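Trainee: Attaching a predicted model along with its sequence, questions to come.
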Amino acid sequence: MAPPPVEVRVTRDDDGNVRVAVGSAGPDFTLAVLDVAGAVLTWPVLGDPGPPTAEIHDVGRAQQWLWAVYGEGVAAAVHTCATGRLAGAGVPVDPTALAADAARLGLGHWAARWWPASHLDGIPALQPDLLGLELAALTHQCQQLFDASGDGLGELGDFGDQPDDCAAELIEEHRAALDPLIQWWRAASADTAQQLERVLRLIDDAADGAGLDGPELRRLRSVLDRSSPAATASLDPGRLFARNDGYALAAGEQLVAGGRLIARGSGTNDWRRYPPGLVDASETAVSWTARALGARRQFEVDVVAHSAAPVTGAPLAAEVRVNDGPHTRVALARRDDMWTGRADLDLPPGETRPRVELDVLLPGFDPGPGPDTGAERDAIRALVRRRLATAALPVPNDAPPHGSSPAPFLAEIAAATTDEDY
C-alpha cells in the first residue's frame, strides 16, 4: 500500500511573506539551508528530510521553481495566499526530481558547515575540495532554483540573496582537485565511477556555461570526450585528496605552567558559537584547569583544534564563569593541536570545587549562548557515523538515485575509505 501523501501548510504573514511549513524546526546545526530565488528552503537533517520548509519573500521569483519542487497544487496555493485570497491551507505535495536534488544540495551545504569532524570521536573530516566540486555539480543541476536577478556579485562584492548559486565560484576555488577526481574515476569500481562521471560532466557543463577555462578544465574536457576512462590500478581516494596539513594529535599530559592543582573539568562545545574548521567537534574537546601559583589562582583553558584550524589569524576565545560570577573572556592561541589560554581568577580561600561554566567562541561570529543542545549534537554524530558506514560499503544495484539525499557524497566515500588513524 502506498504511503499517504505528505501535506504542507501554506500561510501568509502580515508583511506579505508566504510560508510553506513542514513540521517543526530544531537547532540550526540540525537544519540544511538553501538560499534560492525569492526564498530560503530548509530541511531537517535528522530523520527523513521530506519536502522543505520555504520562507518566501518574493513569490513572483519563487514561482519558477515552486511547482517543480512541491507540485502545481502548492504553487497555486502560494500564489493565491500571496494575493490575500487565501488565509491558509493544507496542500498535498507531489514528489519531484528537483525536490530530491535540492535536498541533496542543501545537505551538502550542511556538511560543509556542520560536519562534526573529530579526532577524539573518530569522525574524519570531509576533504573540502572534493565536497566543493560535488556541490558545484549539484548547484548546476539545480539551476532552476536560482535566477539572474539575485546571481553574481553585487556592488560591494556580496552575493545578493542567492549566495548558494555559486557553481562557477566553487569550480574556481577547488579546481586543483579536478585532476585527482579524474584519477579516481579511472580507478573506481563501476558504481562509484558512475557517480564520479556524473559529477565530472556536470562540472564540465557548468564551467563551459560560465566561460571558465584553464589547464585542469581542458584536461577534463579531453578525458570526457573519450566517453569512458582508461582503467588504472586501484587507489585510496582518502590519500588521493588528503591535505598535508601536519596535524598530529598530541599524546599524554598537556604542558602546564606549574603550581598546585585545585580543580579541573570540561566545558561546553557549542558548535553554533564559532565557524567550521576551528575546533574538534567532540564534547570532550573543551577542558579547564584551576591552579594555585603562590597567592594567585590561575585558570587554564585547553581546546582541541580542528585538523584544518589556522595557526594564526583566528581570534578564538573562551567565555568563563566561576561560581555564578561575571563572564570573563580568555583569548586563545594555537599551540600544536590545541587552542590554549590562561587568566587569573578570584576564588575564595580554600575553594577546591569551583562551579565553572566554560564555552569556546569566536567574538563577532558568536550568536550567544542558547539552550542546551547536547542530545541533538549526539544525534548528529550518530547520523554521520551511519553515513560513513554506508559510504564504506559497495553500492547495490537497487541503490537510491544520485539525487537522493541518503546517498553518500564523494567526500564521504573518500573519508570512509581512508586508512588514516581516527
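Mentor: Great, that's in hand.
Trainee: okay, CA-based contacts and neighbour counts for the rest of this
Mentor: Will do.
Trainee: other SSEs contacting the longest helix belonging to the chain?
Mentor: What stands out as the longest helix in the chain, according to DSSP state H, is helix 190-210. With contacts taken as 3 or more Cα pairs under 8 Å, 6 or more residues apart in numbering; DSSP states H and E, helix 190-210 sits against helix 128-141, helix 167-174, helix 178-187, helix 215-224.
Trainee: and it, which residues are buried?
Mentor: Across helix 190-210, burial judged by 16 or more other Cα atoms under 10 Å covers 192-193, 195-200, 202-207.
Trainee: Buried deepest among the helices and strands packed on helix 190-210, which one?
Mentor: When those are scored by mean count of other Cα atoms under 10 Å, the highest mean neighbour count falls to helix 128-141 (a mean of 24).
Trainee: Any idea how far it is from the middle of the chain?
Mentor: Relative to its parent chain, helix 128-141 has a centroid offset of 13 Å by Cα atoms, centre = their mean, to the nearest Å.
Trainee: helices or strands next to it in the packing?
Mentor: Counting contacts by 3+ Cα pairs under 8 Å, 6+ apart, helix 128-141 packs against helix 97-114, helix 167-174, helix 190-210, helix 410-417.
Trainee: before we move on, the earlier item: could I get the helices and strands packed on helix 190-210 in JSON lines, plus columns for distance to G265?
Mentor: Output for the helices and strands packed on helix 190-210, formatted as JSON lines (distance: least, Cα to Cα, whole Å):
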{"stretch": "helix 128-141", "distance to G265": "33"}
{"stretch": "helix 167-174", "distance to G265": "41"}
{"stretch": "helix 178-187", "distance to G265": "44"}
{"stretch": "helix 215-224", "distance to G265": "50"}
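Trainee: mind checking which of those helices is nearest A392?
Mentor: Nearest to A392 among the helices and strands packed on helix 190-210 is helix 178-187 (15.3 Å), distances taken as Cα to Cα.
Trainee: Can you tell me the closest non-neighbouring residue to Q141?
Mentor: L202 (7.1 Å; Cα to Cα, 6 or more residues apart in numbering).
Trainee: which residues sit in contact with the one you found?
Mentor: 137-138, 140-141 (Cα atoms under 8 Å, 6 or more residues apart in numbering).
Trainee: switch the cut-off to 10 Å
Mentor: Listed by Cα atoms under 10 Å, 6 or more residues apart in numbering, the contact partners of L202 are 133-134, 136-141, 167, 196, 208.
Trainee: then this one, side by side with the first:
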Amino acid sequence: MAPGAGEGEVVVSCGEDGTVRVVGGPAAASDVTRAVLDVAGAVLAWPVLGGAELPTAEIHDAARAQQWLWAVYGEQVAAAVHACAVGELAHVRVPAEPTPLAGSAARLGFGHWSARWWPASQLDGIPALQPDVLGLELAALTHTCQQLFDTDDDQPDDCVAELVGDHEAALDALIQWWHSTPPSSGTALRLESVLRTVDDAADGAGLDGEALRHLRAALDRPRPDGTRVEAIALFARHDDYALAAGEPLVTGGRVIARGVGINDWRRYPPGFVDASEAAVSWTARALGARRQIEVEVVAHIAAPVAEVPLAAEVRVNDGPRSRVPLSRRVDVWSGRADLDVPAGETEPRIELGVLLPGFDPGPGPEGGADREAIRTLARRRLATAAAAAQPEPLDSPPHNGTSAPFLAEIAAATTDEDY
C-alpha cells in the first residue's frame, strides 16, 4: 500500500506545483509495467503486475476531474481532492469505495497497455493479439467509460470513433463467432456485450457504413442456432512468415566475438520486433584488417515490410555509440557495419540494442526482470483465456476487471497453432 494508507484507503495529497495525487497502492517500477489512461483533468495509472483495480491519479485540473472522481473512488475521496485543490488540506488518508466504473477503467487501461506492451514472440511461444479484435473491445470499453472523459481534446484515450473506424474489419468475424458460440457461455456473453456496446458507440458517434449496418441487422434479428465455427477459422494467420528463413549475411572471415543484445521494448513501436530476450543477436568478424559487426533481429510477425529506419545501436569497450541501419528480409531485420576496434584487440566488449530513431527514448536501466514477469503474466492470461473458451455456461456474465480475458486473448489462445 502507499505510505500511510491502510486497507481500503487512499492517500490524497497536494504537490508544490498544485497537482493533487491520489495513491492507493504501490507504483509500477517502469513504463513497461504501468497501464496509463488520460482522462478529464488527470492521468490514471495501474501497476500491471500488481493487479490493483484502484488507480493512482495525477490530477492537474481538479474541477474537471470531479465528474468522475466520486464514481471511481467514492464521494469521500472526491471531497478530499477538492479540499486539497483549494488549499484546505495538504495530506489526508480517506476511505475508498471502489465502483463498477473503477473496474471498467482498470480494464480499459490494461487493454491499452496490451496494445503497446503485449510480449508477442515466436521464440518464446507467446501469440500476438489480433489488433482489430482488441481494438473493438477497447472501443466498447471506452464507450462504457465515457464518464471519465469530457469535451476537451487533451484526452487521446477518448477515441471511440477512431477505434471503431480503424477496426471495423473484425465485426463480421465477431458476429460469426458470437452466432456459433453456445449462448449461455461466458464467451458468448462477452461477445454480445461488446457487439451491442460497439453498436451504441457507433450510433452515438454518428458512424455508418456497410460493416456497421450489418452489425445492427445482426443484433436486431433473433440469434440463429448456427453451425459452430472455431475461432481458428476466423482469426488464423494467412501469411508466409517462417521463423529463421533468411540466408546468412556473409560468409568467411574470422569470428572474434558473438552475443545476444538487449531487446528493450521501450525503444521501438509494437509490431516491429519479436519480444524474446534472444531476438537480438550479433557476430563480430575479422575480415583482413577490418572488423565488422553483423546484426540479426527476429521480426515480429506484423513487422512492416516497407522500408523503415530501424537500427541497432552498438557500443564497443564503453566507447561512443554508433548505429547500424537494419532492413527486413522475411522474418529478420539485419544489417552490418564496420567496427572501430583497437589493433590487437581480440575480445572486444560489445553492447547492442535495437531502436527506431525518432521514437526511441534512449537507453534506460536494464529491465530484463520486468520483461520476464510480463511474459509470465501473458502466459497465465492465455491459460485463463483458453479455459474461458470452453463451452460450459457461466452462472453470471464475466466482470469488467482486468482478470477477465479479452476476446483477443481468447482468440490468441485458441487459434495460433504456429506458436
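Mentor: Yep, it's here. Source: prediction; values computed, not measured.
Trainee: what's the TM-score here?
Mentor: Comparison of the two superposed chains (TM-score structural alignment, normalised by the length of structure 2) gives a TM-score of 0.94, and 408 aligned residues with a Cα RMSD of 1.6 Å.
Trainee: Once you drop chain neighbours, what's closest to whatever residue of structure 1 lines up with D331 of structure 2?
Mentor: Under the alignment (TM-score structural alignment), D331 of structure 2 maps onto D337 of structure 1. Spatially, and ignoring its direct neighbours in sequence, D337 of structure 1 is nearest to A305 (5.4 Å; Cα to Cα, 6+ apart).
Trainee: hang on, the one you found packs against N269?
Mentor: No - with contact defined as Cα atoms under 10 Å, A305 of structure 1 does not count as touching N269 (11.8 Å).
Trainee: So for the longest helix seen in structure 2, what gets flagged as buried?
Mentor: Identified as the longest helix of structure 2 according to DSSP H is helix 368-388. For helix 368-388 of structure 2, the buried set under the neighbour-count rule, 16+ other Cα under 10 Å, comprises 370-371, 374-375, 377-379, 381-386, 388.
Trainee: rewinding a little: where do the contact lists of A305 and N269 of structure 1 overlap?
Mentor: Common neighbours of A305 of structure 1 and N269 (criterion: Cα under 10 Å, 6+ apart): 279-281, 285-286.
Trainee: Please render those as JSON lines that adds distance to V320 of structure 1 to the earlier fields.
Mentor: Shown next, in JSON lines, are these (distance: Cα to Cα, whole Å):
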{"residue": "V279", "distance to V320 of structure 1": "17"}
{"residue": "D280", "distance to V320 of structure 1": "19"}
{"residue": "A281", "distance to V320 of structure 1": "19"}
{"residue": "A285", "distance to V320 of structure 1": "15"}
{"residue": "V286", "distance to V320 of structure 1": "12"}
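Trainee: aligned partner of E7 of structure 1 in structure 2?
Mentor: Here E7 of structure 1 is matched to E9 in structure 2, going by TM-score structural alignment.
Trainee: quick check, nearest of the contacts of L202 of structure 1 to V20 of structure 1?
Mentor: Closest approach between these and V20 of structure 1, by Cα to Cα: T139, at 22.3 Å.
Trainee: my read: that closest one touches P163, true?
Mentor: No - applying Cα under 10 Å as the test, T139 of structure 1 and P163 come out as separate, 11.1 Å apart.
Trainee: Mutual contacts of these two, please.
Mentor: Listed as contacting both T139 of structure 1 and P163 by Cα under 10 Å, 6+ apart are F146.
Trainee: now the equivalent of T373 of structure 1 over in structure 2: how far from I374 of structure 2?
Mentor: Aligned counterpart of T373 of structure 1 in structure 2: G367 (TM-score structural alignment). Remark: distance between G367 of structure 2 and I374 of structure 2 (Cα to Cα, to the nearest Å) = 11 Å.
Trainee: can you list residues touching both of the two?
Mentor: Listed contacts common to G367 of structure 2 and I374 are V32; contacts here mean Cα under 10 Å, 6+ apart.
Trainee: so how far does the helix or strand where W288 of structure 1 lies sit from its counterpart in structure 2?
Mentor: Assigned by DSSP states H and E, W288 of structure 1 belongs to strand 286-293. Compared with structure 2 after fitting, strand 286-293 of structure 1 has a mean deviation of 0.7 Å; criterion: mean Cα distance after the TM-score superposition for structure 1.
Trainee: Would you map the strands across the stretch 1-150 of structure 2?
Mentor: In the stretch 1-150 of structure 2, the segments counted as strands under DSSP state E, counting those that start in this stretch are 9-14, 20-23, 34-39, 42-47, 56-59, 91-95.
Trainee: Redo the ones you listed as TSV? Include distance to V295 of structure 2 and mean neighbour count.
Mentor: Below are the strands of the stretch 1-150 of structure 2 laid out as TSV (distance: least, Cα to Cα, whole Å; neighbours: other Cα atoms under 10 Å):
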stretch	distance to V295 of structure 2	mean neighbour count
strand 9-14	49	24
strand 20-23	44	24
strand 34-39	31	23
strand 42-47	34	23
strand 56-59	41	23
strand 91-95	53	19
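Trainee: Could you save the ones you listed as a markdown table and add columns showing distance to A173 of structure 2?
Mentor: What follows is those, written out as a markdown table (distance: least, Cα to Cα, whole Å):
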| stretch | distance to A173 of structure 2 |
| --- | --- |
| strand 9-14 | 43 |
| strand 20-23 | 41 |
| strand 34-39 | 28 |
| strand 42-47 | 32 |
| strand 56-59 | 37 |
| strand 91-95 | 44 |
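Trainee: Which residues outside stretch 216-229 of structure 1 are in contact with it?
Mentor: Contacts of stretch 216-229 of structure 1 (Cα under 10 Å, 6+ apart): 171-172, 175-179, 181-188, 193, 197, 200-201, 203-205, 207-208, 212, 214-215, 230.
Trainee: measure the residue at minimal distance from the centre of structure 2 to D152 of structure 2 for me?
Mentor: The residue lying closest to the centre of structure 2 (Cα atoms, centre = their mean) is S114, at 2.2 Å. Using Cα to Cα, one gets 26 Å for the distance from S114 of structure 2 to D152 of structure 2.
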